[in-house]
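quick one: sequence and predicted model below, then my questions.
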Amino acid sequence: MSMLTPPGMGGKYRVTGTTFPRMHRPSNRRRIVLSAVAGVIVLGVVGVGTAQLAGAFDGNGSGRDTAGHCPSSAVGTKAADATSARLPKPSAVTVNVYNATDRAGLAKTTADELKKRGFSIGKVGNAPDAYNNKLKGTAILLGGPKATSALKVLGTELAAGSLKTDPSRASASNVDLIIGSAFGTLDPLQNAGHALTVLQQPAPTPSGKTCRPSGRT
């Protein structure tokens, strides 16, 4: 019996020989696989965090500011201000008032009312032959290609009037109001004032991007 055999143990449990059995450590393959998976997860988390941080500082990422709040409608406000700046004031619009009906004095009374509302008045009288006693509608607002803004401002005084462009006219501020047989009076002052306000301050145009609230107060 060998000296390494514990007392009372023999037979198939007997240890013989002078060489100790070699004890191998478990394979490292499992530990390597787990380490690789953990490394991939860490890199993924770091990548997502970096992308979010970059988006917080650029102007095209999430549509929020660095505090996580949706931006104000500054762009829409600037657009409205630009539109208002392009529109002339009533005093900068010269209106020639022509009567295409057989009702005497209609051009004069209309011109006087437009003057009270701030417009500059040019010529007042009967309509040219092309329109005189031939205009069945309410009125025609006539101006050159550059007078689009002036016509829009004048149009706030008469919602039923129709706009017409004369390519031969070069002025941007001189326009005609030709009164037709269906004309009664200018729109009420309150309605005209509201229409002018809406014209000067149009609703902001959506940018096409949706900003979602961050859920914070």
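It's in. Numbering: from 1, shown residues only.

use CA for all of it now, contacts and neighbours both
OK.

Gly47 should be in a helix, yeah?
Yes - counting by DSSP: H, G, I helix; E, B strand; the rest coil, Gly47 is found in a helix.

how far away is it from Ala100?
75 Å (Cα to Cα, to the nearest Å).

more neighbours, those two?
Neighbour count, other Cα atoms under 10 Å: between Gly47 and Ala100, Ala100 has more, with 25 against 12.

I figured the more buried one hits Ala130, correct?
No - at 9.4 Å, Ala100 does not count as touching Ala130 under the criterion of Cα atoms under 8 Å.

SS state for Val124?
Classified using three-state DSSP, Val124 is strand.

take this one as well and set it beside the first:
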Amino acid sequence: MGYVRTAGMSTAARRSRRRAALVITAVLVALLVALLVAMAYVRGWVGSEDEGSDDATTATATQAPGPDPADVVVNIFNATDRAGLAGRASEGVGALDFTVDGVGNSSEAIEGAGRIVHGPTGLEGAELLAESLPQDVELVQDEREDETLDLVLGNAWEDLPTPEGDGEGDAEGDG
């Protein structure tokens, strides 16, 4: 009976030592992984690129608010069968303080409200114009080298609200 008892204690002791060795090994591996992740974060290999670019974007956005509407030059083209649409749109865009350079007709057919065509350097102006319009327009980039924009009016285009100048004209006529 003593033989079985001694063998049982020996087995229990071995299991205990194995368990302790496994726990210590697992803790050391976890510490090593944590150390490697911390080093990768400090060196910029993990995590810091995304956070840094957000901070840089925020800092850039606060430093440079974007172009002034008066600095954005827009050409307006009518791609519909409705006469005078580009002329009325040029008055509305001008009332939004954008600089209208030219007005004309376009031979392309546009299904939506319109399209703003811009070059790589005119993206900020195109986004500003799109945000200023009450309708959703599509932004399309082409290969032009200047910052001018082309606003091509489509079949779903609705006239912009009239400038407040109409009411002032009535007041001048009365006074």
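Looks like it arrived, so ask away. The structure displayed is predicted, hence computed values, not measured ones.

please name the nearest non-neighbouring residue to the residue nearest to the spatial centre of the second structure.
Centroid-nearest residue in the second structure: Glu127, 9.9 Å away (criterion: Cα atoms, centre = their mean). Leaving aside its chain neighbours, Glu127 of the second structure sits nearest to Leu139 (7.9 Å; criterion: Cα to Cα, 6 or more residues apart in numbering).

counterpart of stretch 194-210 of the first structure in the second structure, which residues?
Aligned by TM-score structural alignment, stretch 194-210 of the first structure falls on no residue of the second structure.

show me what Asp176 of the first structure aligns to in the second structure.
Structural alignment (TM-score structural alignment) places Asp176 of the first structure against Asp150 in the second structure.

oops, could you answer that again for Ile41 of the first structure instead?
Taking TM-score structural alignment, the alignment pairs Ile41 of the first structure with Arg19 from the second structure.

so how many other residues sit close to that match?
Neighbour number of Arg19 of the second structure under other Cα under 10 Å is 12.

against Thr6 of the second structure, how distant is it?
20 Å.

what's the counterpart of Glu131 of the second structure in the first structure?
Using TM-score structural alignment, Glu131 of the second structure pairs with Thr156 in the first structure.

can you pull the contacts of its match?
Thr156 of the first structure sits next to 192-193, 195-196 when contact means Cα atoms under 8 Å, 6 or more residues apart in numbering.

about what we covered before: tell me roughly how far the strand or helix carrying the residue nearest to Glu127 of the second structure lies from the first structure on average.
Leu139 of the second structure is part of strand 138-141, with elements assigned from DSSP states H and E. With mean Cα distance after the TM-score superposition for the first structure, strand 138-141 of the second structure departs from the first structure by a mean of 2.4 Å once superposed.

what of stretch 29-36 of the second structure?
Per aligned residue, stretch 29-36 of the second structure averages 3.6 Å (mean Cα distance after the TM-score superposition for the first structure).

give me the distance from the one helix or strand Gly44 of the first structure maps to to the chain's centre.
Here Gly44 of the first structure, judged by DSSP H and E, is contained in helix 29-57. Centre-to-centre, helix 29-57 of the first structure and its host chain are 38 Å apart (Cα atoms, centre = their mean, to the nearest Å).

with that, I have no additional questions.
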